[in-house]
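# this one's structure only:
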């Protein structure tokens, strides 16, 4: 397995609260990208969370390959980063990731968002960790 590293510029871009579009390898079925919250780790992996009993988890148990594409929002110069590679599913640290990303993407001083996060506590979460094999990027 060849591993490609994310650059400092990639990590800076991925540190922003942008949506990533996550796709699993689906064999003969076309990919079905889903918007997700994510973070790039200090070790160069990309992680996100999902419910333990979701279609993406079932697919990743059959074929661990996945990709995440993150693009700059409308109004900014065109830029994107794509990470593709095998994944691992980890229950350890999943709730901490949910909390961390909720604080990144939501204003938790808003009582509605704080309530949304509290309701999520009762669900079973997994971390999906992508080990980048291929990193592609574009920036104008």
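It's in. This structure is a prediction, so every number in the text was calculated from the model and none was measured. Numbers count the residues shown, from 1 in each chain.

# From here on, just use CA atoms for contacts and neighbour counts.
Will do.

# Now do the lengthiest strand in the chain: which elements does it pack against?
In the chain, with assignment by DSSP state E, the single longest strand is strand 79-90. With contacts taken as 3 or more C-alpha pairs under 8 Å, 6 or more residues apart in numbering; DSSP states H and E, strand 79-90 sits against strand 65-71, strand 125-130, strand 134-139.

# TSV please, covering those strands and showing distance to residue 118.
Listed next are the helices and strands packed on strand 79-90 as TSV, based on distance: least, C-alpha to C-alpha, whole Å:
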stretch	distance to residue 118
strand 65-71	27
strand 125-130	14
strand 134-139	35
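
# try this one next to it:
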């Protein structure tokens, strides 16, 4: 018998909206972030405009898969987007030295809001 729904566990994450329509994240293979999608693949992600910008957001819900391949390449692409790699090359090297796992969100419902 299934228990009650578990509350959401919001966390800031780096993400990539892939050409195939999925949303991809990565995490170390020993991360507690992997417990939930392995137990219950339903998930959501919410992206909101930063403070000071006009209010807008996107909410995406759907199933999640956990993939062993592609996490290192994803981490390198995202690091180049979020960091100045001239200053953070050592941080990136340390990050990808860990065994990484790719988390793929498969959107089933997308909601947009702008005000």
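Good, I have the coordinates. Everything numeric here is computed off the predicted structure, so don't read it as measured data.

# Geometrically speaking, which residue is the centre of the second structure?
residue 25 (3.2 Å; C-alpha atoms, centre = their mean).

# From residue 90 of the first structure, how far out is the counterpart of it in the first structure?
Residue 25 of the second structure maps onto residue 48 of the first structure when the alignment is built from TM-score structural alignment. To residue 90 of the first structure, residue 48 of the first structure is 10 Å away according to C-alpha to C-alpha, to the nearest Å.

# Can I take it that the residue nearest to the centre of the second structure is in a helix?
No - with DSSP: H, G, I helix; E, B strand; the rest coil as the criterion, residue 25 of the second structure is located in strand rather than a helix.

# Residue 119 of the first structure versus the nearest residue to the match of residue 25 of the second structure once chain neighbours are set aside, what's the distance?
In space, residue 48 of the first structure comes closest to residue 38 once its chain neighbours are excluded; the distance is 4.5 Å by C-alpha to C-alpha, 6 or more residues apart in numbering. Using C-alpha to C-alpha, residue 38 of the first structure is found at 20 Å from residue 119 of the first structure.

# Residue 140 of the first structure now?
Distance check for residue 140 of the first structure against residue 119 of the first structure: by C-alpha to C-alpha, it reads 41 Å.

# higher neighbour count, those two?
Neighbour totals were compared for residue 140 of the first structure and residue 119, and residue 119 leads with 10 against 7 (other C-alpha atoms under 10 Å).

# That one maps to what in the second structure?
Taking TM-score structural alignment, the alignment pairs residue 119 of the first structure with residue 94 from the second structure.

# Determine the three-state secondary structure at that match.
Secondary structure, three-state DSSP: residue 94 of the second structure is helix.

# Distance of it relative to residue 26 of the second structure?
According to C-alpha to C-alpha, residue 94 of the second structure and residue 26 of the second structure sit 14 Å apart.

# What of residue 45 of the second structure?
According to C-alpha to C-alpha, residue 45 of the second structure and residue 26 of the second structure sit 14 Å apart.

# What strand or helix carries the residue mapped onto residue 38 of the second structure from the first structure?
Using TM-score structural alignment, the partner of residue 38 of the second structure in the first structure is residue 61. Assigned by DSSP states H and E, residue 61 of the first structure belongs to helix 55-62.

# what angle sits between that helix and strand 125-130?
Per axes from the mean of the first three to the mean of the last three C-alpha atoms, to 10 degrees, the angle that helix 55-62 of the first structure makes with strand 125-130 is 60 degrees.

# quick one: helix 55-62 of the first structure to the second structure mean distance?
After superposition onto the second structure, helix 55-62 of the first structure sits on average 1.2 Å from its aligned residues (mean C-alpha distance after the TM-score superposition for the first structure).
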